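Undergrad: task: produce atomic coordinates for the following.
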Amino acid sequence: MQIPIAVGAAAFFDPTKPIYDEENRYNGYWNWGIVQGAQADLATQNPLSLLYDRNNHGTTKRSLGNIQLDYKIHGLEDLHANLNLGYDVAKTTGRNFVNSNSVQSSLDKTFTGLGQGNTWNNLRRNHLLDFYMNYAKNIESIKSNFDIMAGYSWQHFYYANHDITYSNPTEDLGAKEGYTYDENERHYIRDDHRRIPYENYLISFFGRLNYNFMDRYLLTATLRRDGSSRFSANNRWGLFPSAALAWTISNEPFMKATENVLSKLKLRLGYGVTGQQEIGDYQYITSYSFSTNPNTTYLGTTLLKPNGYSPDLKWEQTTTYNVAIDFGFLNNRINGSIEYYQKHTKDLLNTISAATGTNFINLITANVGKMKNKGVEANVNAIAIQSKDFTWEVGYNITWNDSKITKLTTTFNPDYQGIDAGTNQKHQVGEMPGTFYLYQQVYDENGKPIQNAFVDRNNDGQITEADRYLTHKSPMAKVYMGFSSQFSYKKWDLGFNLRANFGNYVYNGVASGNSTSNNYGGKGFILKSASNLNGNLNCSKELEHYAS
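TA: Predicted coordinates:
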């Protein structure tokens, strides 16, 4: 059922109009009819017609399973073999049919007034295999503890979907592109050729070493080699190391005198490289799509059209450095940490515009640019009250983060205009990701925006796309905060969490859409009058005034 759409239609439908139509137009439901020789496609539809002239439902069956085996090697009790097998399989079937002679079918450009619909079924599978060996040993003679692990991981993702479109046989549709008549089902059918599976594999070899000396000095080192089928054979594998050092200062003998007050003090240093491969499948090779739209066919022939691709796609990599201090007071009744970090990301995976004539489509996935993040994170937790039956715990955290794009092209180009990140946003060097890219508003002496008055930033005497500018305002927040409180009384618990962020901007599209110029832009005399003031009226939708 079209319940969300019908609810909106119920709110906007003309209350003076009847629910049912005595002339039995549109299956007996009253709806706006023909206006100037065409169906009134912008008018609000009868909400009951939306509900009962359509049959739309689907069913999903899902199964998840996991089994883990842990085997202690005979004669080497410190050595364990671990096998983890898992799966997640989901199958969805559904149908969406619209009754003939309904206003919904009348609005369809292919089967005007005819019943129509489609059925679909899709299958998703996720299979996982993890195997690793773990050796842990405590050597008292040298006051050391070792924990060594090495393993292999394999994961397979699969997706397939099949759609079939139907139309009622109320007229000869045999000539319509891509449709055939099914004698058994008495439907005209178009098979959308979508029974093409999408799949990808992720394979990893990994190892880890944990070393603890005297319960004061700790070392952790890891190494991963990950392979993804989403990249070509030359770029499929990535190497991702990491290392961390920690010094538990509070366990040193010279800290013994302060242990009743300063119960924990630890210094941590970290370095690590991670990879990112979350893009679509088959982005690095040439693929083809069936042409089912009449605009993409040639003389009634179904064609295979090539899709865009980037043969040199590779892993996006982020290198992180961090230094932190963990602390605890009064037997850790008050505890927390302060951490400074830097993240450097290179070979960013993004969707960009392809240069004219270099690819089959306008947008492709590619590795473009670099980005830098730096910031400080701090948190503190405390047990405010603790008694036999009642406990009150509170926690507070705050993060300051500064994010900047540092490179977008392979060579320095001061004239490069950045990458579009949406209708009103851009990625540009020196700016935060997704910075708003808008027209500059003109204000009166009282600080109020002047309707349809914009700054001609390039002084060419007219307002055009060239007058947009980077506002240095981004939807990414500079500061994040959180507060939690947990009460426990005997077997009863009560808690809440508060979150906040500061320094980010939101573009008010509703206010922009309801602006005077947008509401009346279609009126010819107002359009002419307003345009004579300061150029292009339509750009009022992308004003800096609405980014706040």
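Undergrad: all contacts plus neighbour counts: C-alpha atoms, from now on.
TA: Will do.
Undergrad: tell me the centre residue of the protein?
TA: Centroid-nearest residue in the chain, with CA atoms, centre = their mean: residue 278, separated by 10.2 Å.
Undergrad: which residue ranges of this structure form helices?
TA: Along the chain, the stretches classed as helices by DSSP state H are 3-12, 47-52, 103-106, 509-513, 516-520, 524-534.
Undergrad: redo the ones you listed as JSON lines? Include distance to residue 449 and mean neighbour count.
TA: Listed next are these as JSON lines, based on distance: least, CA to CA, whole Å; neighbours: other CA atoms under 10 Å:
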{"stretch": "helix 3-12", "distance to residue 449": "30", "mean neighbour count": "14"}
{"stretch": "helix 47-52", "distance to residue 449": "39", "mean neighbour count": "20"}
{"stretch": "helix 103-106", "distance to residue 449": "42", "mean neighbour count": "24"}
{"stretch": "helix 509-513", "distance to residue 449": "12", "mean neighbour count": "14"}
{"stretch": "helix 516-520", "distance to residue 449": "12", "mean neighbour count": "15"}
{"stretch": "helix 524-534", "distance to residue 449": "14", "mean neighbour count": "14"}
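Undergrad: JSON lines for those helices, including distance to residue 501?
TA: As requested, these are exported to JSON lines (distance: least, CA to CA, whole Å):
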{"stretch": "helix 3-12", "distance to residue 501": "31"}
{"stretch": "helix 47-52", "distance to residue 501": "39"}
{"stretch": "helix 103-106", "distance to residue 501": "43"}
{"stretch": "helix 509-513", "distance to residue 501": "20"}
{"stretch": "helix 516-520", "distance to residue 501": "31"}
{"stretch": "helix 524-534", "distance to residue 501": "37"}
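Undergrad: and residue 184, how many neighbours?
TA: Residue 184 has 6 neighbouring residues, counting by other CA atoms under 10 Å.
Undergrad: okay, now residue 412: neighbour count?
TA: Count around residue 412 with other CA under 10 Å applied: 9.
Undergrad: how about the nearest residue to residue 504, chain neighbours excluded?
TA: Nearest residue to residue 504, sequence neighbours excluded (CA to CA, 6 or more residues apart in numbering): residue 477, at 4.1 Å.
Undergrad: let's see this one next to it:
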Amino acid sequence: YIRDGEGNVMYNEDGIKLYDYGNGDNAGMERSLFTNSNALSESRLNKQESEGNAFNGTAYFDVTFLKDFKFTFNAGVTLDEARSTIYYNPYFGQFVSEEGLLQKGHQRQLEYNTQQILNYTKQIGTHNINVMAGHEYYNSVVSVLSAGKSHMLTDDNDELAGAIIDKQSAASYRTEYNNEGYFARVMYDYENKYFFSASYRRDASSRFHTDHRWGNFWSLGGAWIISREGFMAGTEKWLDNLKLKASIGSQGNDNIGDFRYTDTYSINNANGEVSTVFKDKGSENITWETNSNFNAGVEFSFRQGLVSGGIEYFLRKTTDMLLAFPVPPSKGYSSYYANVGDMRNSGIEIELNFTPIRRENLVWDINLNMTHLRNKITMLPPERRNKQVEGYYGYVSGTSFYGEGLPMYTFYMKKYAGVSEDGKSMWYMDETDGKGNPTGKRVTTTEFAKASDYLCGDPIPDLYGGFGTSFSYRGFDLSVAFTYQIGGLAYDSGYAAAMYSPA
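TA: The predicted structure is shown next:
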């Protein structure tokens, strides 16, 4: 608050406490950061709220015919609407000169999904067969409307009719996304011990150009329940289940937003005439990002569930990664989406469960899971390798360097070098000779702008997971869960911004 010479909070002519906005009103005191703002007044005098409604509905029917065939039709619809209000008070802050600001918004999202599935199920002795084929279609339509006005009559009328100056910010737009796919699957097991499955999908996404819209994805899997073999006889007293499993397959990703395959423009007012202004650069050749996965592991359970869990090795190869590729601002745009290369993730997952007490009315469970992950970019096409950093070839995007042989999102920024003898912060920089050529040596500087950028590690931890415990007694239950991470780096940009010298 703004206080008088005796430390008392001061009030304005309307009887409202005066807040310190760091703009000189408080005895001439100014802030170099967050000027004309006050978190307390914003939480008390401003508001951001929304109200809405949602509807979810599903329907289906089954038709069984020829004894072993069943046709299923599934349909689902989701409707989500929200009406938002943003109010900035007319007394304090950045909108005092406009005597308050009101913004209204409305968003409506309608989704529906349909499936037509044909199943064939047959049991022949100890052989079990299931064959499934189907078609799926998904559609999503988002409609958005917004407007704003300033110069409010009173602060208790938060409708646009309560303000008089149109901010010329009224806008609305509509986006639509479609996804269609055909799929098939075969499942087989013998004597409930040996399991096999295979699947195939062909999907199309409206987020890609019509020439690159379809993608093909598949999977193979198998499992062997060893504990059901004859040579395991006699282990039933202490071994509940022992299973070996493995699978390999691929799946697609199109999560990049709409219209990335074409140039987009904004329609603007040019002195009363319609004009178009370039907005985003499109890339016609982008297509599905493909994730190929291999998993192999073992599941086990002992002593009627006293101890259970599993160990699994995974290897995921991502090809045709979809990322925003940066370009020089001189081109008129900052980036465009492209299939920029390949990446590999590999590691081990372990899950353990222990039930020390299992009674009729009391159950106590303890659980632990852990994942060790290693990530590496394995390939970038030549046009993406436009920079060499410390022996790696790739490109820079923001504070990350994407290079072959490096983990994804490797930090690329100025490296802190400690404090100088006179108490100033230092950073490393590449030494240059009189002609400006690098000498290969690193020196320090107290001028941040002169510091060089270096590879500074990555955010991927060496080990992460969770652990917890739960109790259940006569219908009452209590659980506690924890997550942990060992290793990995994080960059606190907010703290870094707040710590810079205002001089």
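Undergrad: got a TM-score for the pair?
TA: The TM-score (TM-score structural alignment, normalised by the length of the second structure) is 0.83; 472 aligned residues with a CA RMSD of 3.4 Å.
Undergrad: closest to residue 188 of the first structure out of the helices of the first structure?
TA: helix 103-106 (15.1 Å; CA to CA).
Undergrad: state the distance from residue 323 of the second structure to residue 407 of the second structure.
TA: Distance of residue 323 of the second structure to residue 407 of the second structure, given as CA to CA, to the nearest Å: 15 Å.
Undergrad: of those two, which one has the most company?
TA: Higher neighbour count among residue 323 of the second structure and residue 407: residue 407, with 22 against 15, using other CA under 10 Å.
Undergrad: quick revisit: can you tell me what the residue nearest to the centre of the first structure aligns to in the second structure?
TA: Counting by TM-score structural alignment, residue 278 of the first structure corresponds to residue 255 in the second structure.
Undergrad: also residue 138 of the first structure?
TA: Residue correspondence to the second structure (TM-score structural alignment): residue 138 of the first structure is matched to residue 123.
Undergrad: touching, its match and residue 187? I think so.
TA: No: Residue 123 of the second structure lies out of contact with residue 187 (CA atoms under 8 Å); the separation is 11.8 Å.
Undergrad: give me the common contacts of the two.
TA: residue 129 (CA atoms under 8 Å, 6 or more residues apart in numbering).
Undergrad: neighbour-wise, which of those two wins?
TA: residue 187 (17 against 12).
Undergrad: ok, the aligned partner of the more buried one in the first structure - contacts?
TA: Matched by TM-score structural alignment, residue 187 of the second structure corresponds to residue 210 in the first structure. The neighbours of residue 210 of the first structure, taking CA under 8 Å, 6+ apart as the test, are 145-148, 218-221.
Undergrad: need those in JSON lines with neighbour count and distance to residue 51 of the first structure, can you?
TA: Shown next, in JSON lines, are these (neighbours: other CA atoms under 10 Å; distance: CA to CA, whole Å):
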{"residue": "145", "neighbour count": "17", "distance to residue 51 of the first structure": "67"}
{"residue": "146", "neighbour count": "15", "distance to residue 51 of the first structure": "65"}
{"residue": "147", "neighbour count": "17", "distance to residue 51 of the first structure": "62"}
{"residue": "148", "neighbour count": "18", "distance to residue 51 of the first structure": "61"}
{"residue": "218", "neighbour count": "18", "distance to residue 51 of the first structure": "64"}
{"residue": "219", "neighbour count": "17", "distance to residue 51 of the first structure": "63"}
{"residue": "220", "neighbour count": "17", "distance to residue 51 of the first structure": "60"}
{"residue": "221", "neighbour count": "18", "distance to residue 51 of the first structure": "60"}
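Undergrad: that older thread, so what's the closest residue to the match of residue 138 of the first structure other than its chain neighbours up against?
TA: Excluding its sequence neighbours, the residue lying closest to residue 123 of the second structure (CA to CA, 6+ apart) is residue 129, at 6.3 Å. By CA under 8 Å, 6+ apart, residue 129 of the second structure lies in contact with 120-123, 186-189.
Undergrad: tell me which of those residues fall in strands.
TA: Secondary structure from DSSP state E places 120-123, 186-189 of those in strands.
Undergrad: which one of the residues you listed is nearest to residue 208 of the second structure?
TA: Nearest member of those to residue 208 of the second structure, counting by CA to CA, is residue 186, at 29.6 Å.
Undergrad: isn't the closest one up against residue 218?
TA: No: contact criterion CA under 8 Å: residue 186 of the second structure and residue 218 do not qualify, at 11.6 Å.
Undergrad: between the two, which contacts overlap?
TA: Contact criterion CA under 8 Å, 6+ apart; residues shared by residue 186 of the second structure and residue 218: 198-199.
Undergrad: from the ones in strands among the contacts of residue 129 of the second structure, which is closest to residue 249 of the second structure?
TA: For these, the nearest to residue 249 of the second structure is residue 186 (14.1 Å; CA to CA).
Undergrad: how much space separates residue 493 of the first structure from residue 271 of the first structure?
TA: According to CA to CA, residue 493 of the first structure stands 39 Å off from residue 271 of the first structure.
Undergrad: go on, residue 514 of the first structure?
TA: 50 Å.
Undergrad: the more surrounded of the two?
TA: It is residue 271, of residue 514 of the first structure and residue 271, that has more neighbours when counted by other CA under 10 Å, with 18 against 12.
Undergrad: contact partners for the more buried one?
TA: Residue 271 of the first structure neighbours (CA under 8 Å, 6+ apart): 242-244, 319-322.
Undergrad: which residue sits closest to it, ignoring its sequence neighbours?
TA: Nearest to residue 271 of the first structure is residue 321, by CA to CA, 6+ apart, at 4.7 Å.
Undergrad: the one you found matches what in the second structure?
TA: Mapped onto the second structure by TM-score structural alignment, residue 321 of the first structure lines up with residue 294.
Undergrad: now the counterpart of residue 392 of the first structure in the second structure: closest residue in space, sequence neighbours ignored.
TA: Using TM-score structural alignment, the equivalent of residue 392 of the first structure in the second structure is residue 364. Leaving aside its chain neighbours, residue 364 of the second structure sits nearest to residue 471 (4.7 Å; criterion: CA to CA, 6+ apart).
Undergrad: pretty sure residue 451 of the second structure contacts residue 427?
TA: Yes: Residue 451 of the second structure is within contact range of residue 427, at 5.8 Å (criterion: CA under 8 Å).
Undergrad: who touches both of the two?
TA: 414-415, 444-445.
Undergrad: burial of residue 489 of the second structure, as a residue count?
TA: The burial count for residue 489 of the second structure: 14, using other CA under 10 Å.
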